[in-house]
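Asks: this one's structure only:
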């Protein structure tokens, strides 16, 4: 009964003309920046923070939240259409979404992403409303050793995720971890592996690597072929909505992705990102139906499940922010800044001292998700028209947008050179048949993993048994060991190699 009263208070606060207008502005901006390669919600929210000075606190937070989860919708569009993951969570969507577009099924891929995102967003918001307090208590129980174990599971999952040989997948993860070690050491403040290049003291930009490996790498690969052999997209795109078979296959995948994202999104330190990778891994482990396209070749489940997972995670990532005052990611840290601007102290007291703000923001997420579905599904035809742009015009535009997006993040021309360098590396990976997705996961999780490993050992005074004496940590490490053992079993390994036949 309390929940109904709280939600009625929230919808009463959110259903004003001003707040509905700012929700629409946030959703439109979020979708737009998600579609434009290289310009993410982090840069946009940072630029718009000064604008929120003159706004009502609830209106400001509604708009910024709309930008955040709107970008999750928009990010899938460029991932599917032009093989560019604008956001870290879109890296997984690229794998099957782009292949669907190449086969003339961009419409169903975009629809699957939109429907999965809408359903997961609604469920994630419901969980935020109903289970904020108990889920926060679960997140509190995660110490450094648990986070380290969780990230080990994530990296093992990345090996399972990659197609092709296990050796190449392991090599990609290790390379990602090594790249993640570059920069300033968090504990000692010593600069490592920077080669006396000042720009590398703050680590290599994730965006530069992602854009280079996926965007520029694919462009170089296409330009290396003669015009008649250059396959980017098919000329005709038929059937903009998923078929009945597609719906039957993607519905359980959306449910699995939503459940996973809702739980992992609560965890600070990349839970929403990890959920997208884990959701894809789980889908690849489930049995293929008769006549179903293999993963990596345009399977609709490979789009629907990770998109549902990252959107559910995006909603539940508000739980530690609103209930503990702990921002789980960089975007949420900016939300803390927006709250501070309006003299609101994020934490448990928001729910009691400012219930209209808390429940109004929760209610606005349902409104925003409905707006995004209405905005995105009718526009599928418009996005698909991008496929008809001649490649000689499309690739310079992609190069330009990537360069502008990467430069605008840090205002540093060095990042543009990094994108170009990783573009050539991405082309080599294509030639060698290596999947870059595990490298990116290693790059993101590596620094967090090292930080939590060292923190856990400092607390335990160097006693390594801390990872097996704590029940949750030991359970997660057992899961990681089980995953690795299963993949290495000869029977599983042979079936895996049959499933991922390299071109």
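Replies: Sure thing, it's come through. Quantities reported herein were computed from a predicted structural model and do not represent experimental measurements. Numbering: from 1, shown residues only.
Asks: could you use CA atoms for every contact and neighbour count after this?
Replies: OK.
Asks: could you pick out the longest helix of the chain?
Replies: As assigned by DSSP state H, the longest helix anywhere in the chain is helix 106-140.
Asks: quick one: the next helix-or-strand element following that helix to chain centroid distance?
Replies: Following helix 106-140 in sequence order, the next helix or strand is helix 144-161 (DSSP states H and E). A distance of 16 Å separates the centroid of the chain from that of helix 144-161, by Cα atoms, centre = their mean, to the nearest Å.
Asks: equivalent analysis for stretch 264-280, please.
Replies: Offset of stretch 264-280 from its chain centre (Cα atoms, centre = their mean): 8 Å.
Asks: try this one side by side with the last:
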């Protein structure tokens, strides 16, 4: 096996990847704020964007080791992961499945996500901000000297890795309430998730709906109480009407056949 060496980018690598990093960071920051998995799409969108940019003479093709194809998506991924906290901490709305899990964790500890977090739990808010900087620094410290060990982990057979993951998931779920019923529920929903994968259906929206559903129902009842039962309040108020129109437009755009084909073609290597 070949020995991994030359981990630190060269001067030429920096010259080529800095513009890609800036583009990926800007794109990831914008997409990370959007609900519905914008942070998850950031890396893919950044990669597609880099492929659209004209290549320099002598540059390695994408899919063959082009550093822009790594730098930009990774930057977008990091930026999207951090800006996805903005709707969670300001509006209490999780923009993706990972943030939905964080809402569940906060609820378990009697913490209501939203703008009140900054005043009622300032240690949590500023701790999250500090953890982003500390986490990135720790990634550099850990990954560079231990990259050989991480590569070795890829050689672990899946037949050993999968049971270990299931075991740790079961231990974590059981330790929450010390209830075996929770473990069975995880197994049932794991089977449902397996069916979703076989049907090529994304399971993340189900988790988002499970978290956002009660919040939507509560605010729907509150709006109807304020409007004395008039459903027209959702289309007569500029803010709610604008959000409904934007949601309808986004849904229509995603369902367009041309958009579907473009999404499939975006990551086909030349």
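Replies: Arrived safely, thanks for sending. Nothing here was measured: the structure is a model prediction, and the numbers come from that model.
Asks: residue range for the longest helix of structure 1 in structure 2?
Replies: For helix 106-140 of structure 1, there is no aligned range in structure 2, judged by TM-score structural alignment.
Asks: what's the answer for stretch 154-173 of structure 1, then?
Replies: By TM-score structural alignment, stretch 154-173 of structure 1 lines up with nothing in structure 2.
Asks: again with stretch 305-322 of structure 1
Replies: Under TM-score structural alignment, stretch 305-322 of structure 1 corresponds to residues 72-89 of structure 2.
Asks: also stretch 252-259 of structure 1?
Replies: Aligned by TM-score structural alignment, stretch 252-259 of structure 1 corresponds to residues 19-26 of structure 2.
Asks: mean deviation of that stretch from structure 1?
Replies: Compared with structure 1 after fitting, stretch 19-26 of structure 2 deviates on average by 1.2 Å (mean Cα distance after the TM-score superposition for structure 1).
Asks: what's in contact with that stretch?
Replies: By Cα atoms under 8 Å, 6 or more residues apart in numbering, the surrounding residues in contact with stretch 19-26 of structure 2 are 42-43, 46, 50, 68, 71-76, 78-80.
Asks: what about 6 Å?
Replies: Stretch 19-26 of structure 2 has contacts (Cα atoms under 6 Å, 6 or more residues apart in numbering) with 46, 68, 71-72, 75-76, 79.
Asks: looking at the residues you listed, spot the one nearest residue 155 of structure 2.
Replies: When the contacts of stretch 19-26 of structure 2 are ranked by distance to residue 155 of structure 2 (Cα to Cα), residue 71 comes first, at 25.1 Å.
Asks: what is the host helix or strand of that closest one packed up against?
Replies: Element membership for residue 71 of structure 2 (DSSP H and E) is helix 68-83. Judged by 3 or more Cα pairs under 6 Å, 6 or more residues apart in numbering; DSSP states H and E, the packing partners of helix 68-83 of structure 2 are helix 11-33, helix 38-52.
Asks: tell me which stretches of structure 2 form helices.
Replies: Remark: helices assigned in structure 2 by DSSP H are 11-33, 38-52, 68-83, 85-91, 97-108, 117-120, 122-153, 158-177, 180-198, 204-226, 233-236, 238-255, 257-265.
Asks: tell me the most buried of these?
Replies: Scoring those by mean neighbour count under mean count of other Cα atoms under 10 Å gives helix 68-83 as the most buried, with a mean of 24.
Asks: direction-wise, compare that helix with helix 38-52 and give the angle.
Replies: On the basis of axes from the mean of the first three to the mean of the last three Cα atoms, to 10 degrees, helix 68-83 of structure 2 is oriented at 160 degrees to helix 38-52.
Asks: what about helix 68-83 of structure 2, how far off from structure 1?
Replies: Mean deviation for helix 68-83 of structure 2: 1.3 Å (mean Cα distance after the TM-score superposition for structure 1).
Asks: quick one: contacts of that helix?
Replies: With contacts defined as Cα under 6 Å, 6+ apart, helix 68-83 of structure 2 is touched by 17, 20-21, 24-25, 28-29, 32-33, 39, 42-43, 46-47.
Asks: do the same with stretch 7-16 of structure 1
Replies: Stretch 7-16 of structure 1 is contacted by residues 356, 359-360, 363-364 when judged by Cα under 6 Å, 6+ apart.
Asks: so who does residue 138 of structure 1 touch?
Replies: By Cα under 6 Å, 6+ apart, no residues touch residue 138 of structure 1.
Asks: what's the distance between the counterpart of residue 112 of structure 2 in structure 1 and residue 339 of structure 1?
Replies: For residue 112 of structure 2, the aligned residue in structure 1 is residue 345 (criterion: TM-score structural alignment). Using Cα to Cα, to the nearest Å, residue 345 of structure 1 is found at 7 Å from residue 339 of structure 1.
Asks: one more: residue 378 of structure 1?
Replies: Distance from residue 378 of structure 1 to residue 339 of structure 1, by Cα to Cα: 34 Å.
Asks: look up the closest residue to residue 96 of structure 1, ignoring the ones flanking it.
Replies: Leaving out its chain neighbours, the residue that sits closest to residue 96 of structure 1 by Cα to Cα, 6 or more residues apart in numbering is residue 298, at 4.3 Å.
Asks: so how far is residue 437 of structure 1 from that neighbour?
Replies: 16 Å.
Asks: kindly report the same for residue 167 of structure 1.
Replies: 15 Å.
Asks: counting neighbours, go ahead and name the busier of the two.
Replies: residue 437 (26 against 10; other Cα atoms under 10 Å).
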